[in-house]
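**Student:** Okay, sequence plus prediction incoming.
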Amino acid sequence: MIAGAGVLVALGLAVALVAVLQGGDDGGGGSADASSPAASVTATGLSAGQAEAHAVATRVAMAPQDWGAGYAKSEDYEADPADESHVTSGCEWVTRASRAGTLASVYRGVYYESSGNSSSTEVRVFTDAATAESYMRDVEANTHRCPSQHSGKSRWTGIREATAPSVTGFDEVVAEEGTQSADSEGKKTDFRYVYFTGRVGNTVLITIALDEPANAAALNKRGKDTLQELQQRLEAASTTAQQ
């Protein structure tokens, strides 16, 4: 759920707009050979590679102040690590532990206080580009699996592949759009959402935004601008990590 202006809105469906994201339990297992330098364990219990990836992910995922004035933390603000989303053959939206080769996964959700409209960002760092590409293919498969999806009493309809936003610095970008038609209590709703996922090498950047149907144009721009902002933040964070 996302809390906004005293209203709880179940967003779900893709990675981020969801209360069920309580965090994965594997923290990116199986990422490095135990004999390699990257596998040395830090004081946090993470390998050096995991610790570096986590530092980057936490710097890139956006906090309320990064969105600007008027934004606040959602009720389920952060998942670290964050589970992956999956749509079953029965069209049910569920979460599952992150795949092997995940070094870090951080999700953060916010809402605009004056309207309650929600947005989120997520950063997933993998051991290599091939694993990141496999994640992207699963995102596409989730979109195409069912035009209507559910989780508990929540419902989403009109789910389809959307035109990818025009952003720079990505190896690939995929997009989804649809409508939240019922909230977690089964109450009828009519909110549009956009779900943009971009890959930069071994890192996947995700943003999801929700708004009233009348604000569809602004919703797409918000999603596009946020994805580009994530790319810029990743570039800056990666440069810092290499210094």
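**Tutor:** Here it is on my side, so go on.
**Student:** hey, let's count contacts and neighbours off CA atoms from now on
**Tutor:** Will do.
**Student:** Name the nearest residue to residue 161, ignoring sequence neighbours.
**Tutor:** The shortest distance from residue 161 to any residue other than its chain neighbours is 4.6 Å, reached at residue 176 (C-alpha to C-alpha, 6 or more residues apart in numbering).
**Student:** which strand in this structure runs the most residues?
**Tutor:** Among all segments of the chain classified by DSSP state E, the strand with the greatest residue count is strand 188-200.
**Student:** other SSEs contacting that one?
**Tutor:** Under the contact definition 3 or more C-alpha pairs under 8 Å, 6 or more residues apart in numbering; DSSP states H and E, strand 188-200 sits against helix 129-145, strand 172-182, strand 203-211, helix 216-242.
**Student:** ok, the residue nearest to residue 161 touching residue 196?
**Tutor:** Yes - taking contact to mean C-alpha atoms under 8 Å, the distance of 6.5 Å between residue 176 and residue 196 places them in contact.
**Student:** before we go on, here's another structure to hold up against the first:
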Amino acid sequence: MTLPAVVGVAAAAVAVVWWLLPLGGDEEGSASGPSGGASASRPPAAATKAAGGPVYTALPPACRTVSEATVERLVPGAERTSSGNNTFGYCGYGPSSGRGAERWLEIDSRLYSATGAITPVDSARRHFDIKWRLARQVTEERTVTLEEQPGLGDQAYRWFRVDRSRPLAIGEVAVRSGNVVITVRYTERTDGGTPSARQRQRSLEEAAAVAREVLRNLR
């Protein structure tokens, strides 16, 4: 499976910077933020829970967190790539040897542990907030909407963007549940330059549905 090169580079750049930034860091926002309303300038609020969410001790293999039926519906005849361990997991599905519809599904899972006096949940929360701020600063792709995703985990956002050089649209949903952060990206070709509102809605709904499925399969 070969994901679109520019999409892979942009996603990897965000992931690497997000992973390496210090927990106490507070980056300055970009001069012009993406669309999505005034609330897009701050991270999604954490759900009101006394314990801050569950604490997981290990991640299941990323490719086992989504059903074969879901994969076949979103990426028919897909080839799979995967990597990971107990604290990090990646699973990607794409067209088989250039055949079939040009669609891609990616699942990224990260488990955070305690760091000094910082609890596992606080560590995940801080990294989630950094991930949100980095999304607002991405320049390789054009953000159409970036906003809070209600009713999913302890914190969540949905992000729809388009590739600046290729006719690709990416629907992404990121969610934090306790000390785990899950990111689901669903990429497909656009019919023209600007994706329709229907494509945007479908892309984000599919990404959110996969994120819910992954959450249900956390142990």
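**Tutor:** Perfect, thanks for sending it. Since this is a predicted model, take the numbers as computed values, not measurements.
**Student:** Could you get me the TM-score between them?
**Tutor:** Between these two chains, after superposing, the TM-score reads 0.61 (TM-score structural alignment, normalised by the length of structure 2); 162 aligned residues with a C-alpha RMSD of 3.3 Å.
**Student:** rewinding a little: tilt between the longest strand of structure 1 and helix 129-145?
**Tutor:** With axes from the mean of the first three to the mean of the last three C-alpha atoms, to 10 degrees as the basis, strand 188-200 of structure 1 and helix 129-145 are set at 160 degrees to each other.
**Student:** any idea how far the most centrally placed residue in structure 2 is from residue 167 of structure 2?
**Tutor:** Residue closest to the average C-alpha location in structure 2 (C-alpha atoms, centre = their mean): residue 183, at 2.6 Å. With distances defined as C-alpha to C-alpha, to the nearest Å, the gap from residue 183 of structure 2 to residue 167 of structure 2 amounts to 22 Å.
**Student:** For residue 131 of structure 2, what is the corresponding residue in structure 1?
**Tutor:** The alignment partner of residue 131 of structure 2 in structure 1, by TM-score structural alignment, is residue 139.
**Student:** Tell me, how many residues neighbour its match?
**Tutor:** The tally of other residues near residue 139 of structure 1 (other C-alpha atoms under 10 Å) stands at 22.
**Student:** cool, residue 77 of structure 1 as well?
**Tutor:** When neighbours are defined as other C-alpha under 10 Å, residue 77 of structure 1 has 22 of them.
**Student:** quick one, what contacts it?
**Tutor:** Shown in contact with residue 77 of structure 1 (C-alpha atoms under 8 Å, 6 or more residues apart in numbering): 107-110.
**Student:** Now render those residues as JSON lines, adding secondary structure, neighbour count and distance to residue 121 of structure 1.
**Tutor:** Written out in JSON lines, the entries for those read as follows (DSSP: H, G, I helix; E, B strand; the rest coil; neighbours: other C-alpha atoms under 10 Å; distance: C-alpha to C-alpha, whole Å):
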{"residue": "107", "secondary structure": "strand", "neighbour count": "30", "distance to residue 121 of structure 1": "6"}
{"residue": "108", "secondary structure": "strand", "neighbour count": "25", "distance to residue 121 of structure 1": "6"}
{"residue": "109", "secondary structure": "strand", "neighbour count": "31", "distance to residue 121 of structure 1": "7"}
{"residue": "110", "secondary structure": "strand", "neighbour count": "29", "distance to residue 121 of structure 1": "9"}
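**Student:** and stretch 59-74 of structure 1, which residues are buried?
**Tutor:** Applying a neighbour-count criterion of 16 or more other C-alpha atoms under 10 Å, the buried positions in stretch 59-74 of structure 1 are 59-64, 67, 71-74.
**Student:** which of those lies closest to residue 242 of structure 1?
**Tutor:** Closest approach between the buried residues of stretch 59-74 of structure 1 and residue 242 of structure 1, by C-alpha to C-alpha: residue 59, at 14.0 Å.
**Student:** Checking my notes, the closest one in a strand, right?
**Tutor:** No - judged by DSSP: H, G, I helix; E, B strand; the rest coil, residue 59 of structure 1 forms no part of a strand; its state is helix.
**Student:** SS state for residue 12 of structure 2?
**Tutor:** Reduced to three states with three-state DSSP, the structure at residue 12 of structure 2 is helix.
**Student:** got the contact list for the spatially closest residue to residue 158 of structure 1 that is not a sequence neighbour?
**Tutor:** The shortest distance from residue 158 of structure 1 to any residue that is not its chain neighbour, by C-alpha to C-alpha, 6+ apart, is 4.9 Å, and that residue is residue 178. Listed by C-alpha under 8 Å, 6+ apart, the contact partners of residue 178 of structure 1 are 156-160, 192-194.
**Student:** ok, 6 Å please
**Tutor:** Contacts for residue 178 of structure 1 were tallied using C-alpha atoms under 6 Å, 6 or more residues apart in numbering; they are 158-159, 192-193.
**Student:** Adding neighbour count and distance to residue 237 of structure 1, write the residues you listed out as CSV.
**Tutor:** As requested, the contacts of residue 178 of structure 1 are exported to CSV (neighbours: other C-alpha atoms under 10 Å; distance: C-alpha to C-alpha, whole Å):
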residue, neighbour count, distance to residue 237 of structure 1
158, 15, 36
159, 22, 33
192, 23, 32
193, 28, 28
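**Student:** any chance of those in JSON lines, plus distance to residue 171 of structure 1?
**Tutor:** Rendered in JSON lines, the data for these read as follows (distance: C-alpha to C-alpha, whole Å):
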{"residue": "158", "distance to residue 171 of structure 1": "27"}
{"residue": "159", "distance to residue 171 of structure 1": "24"}
{"residue": "192", "distance to residue 171 of structure 1": "27"}
{"residue": "193", "distance to residue 171 of structure 1": "24"}
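**Student:** Great, nothing more from me.
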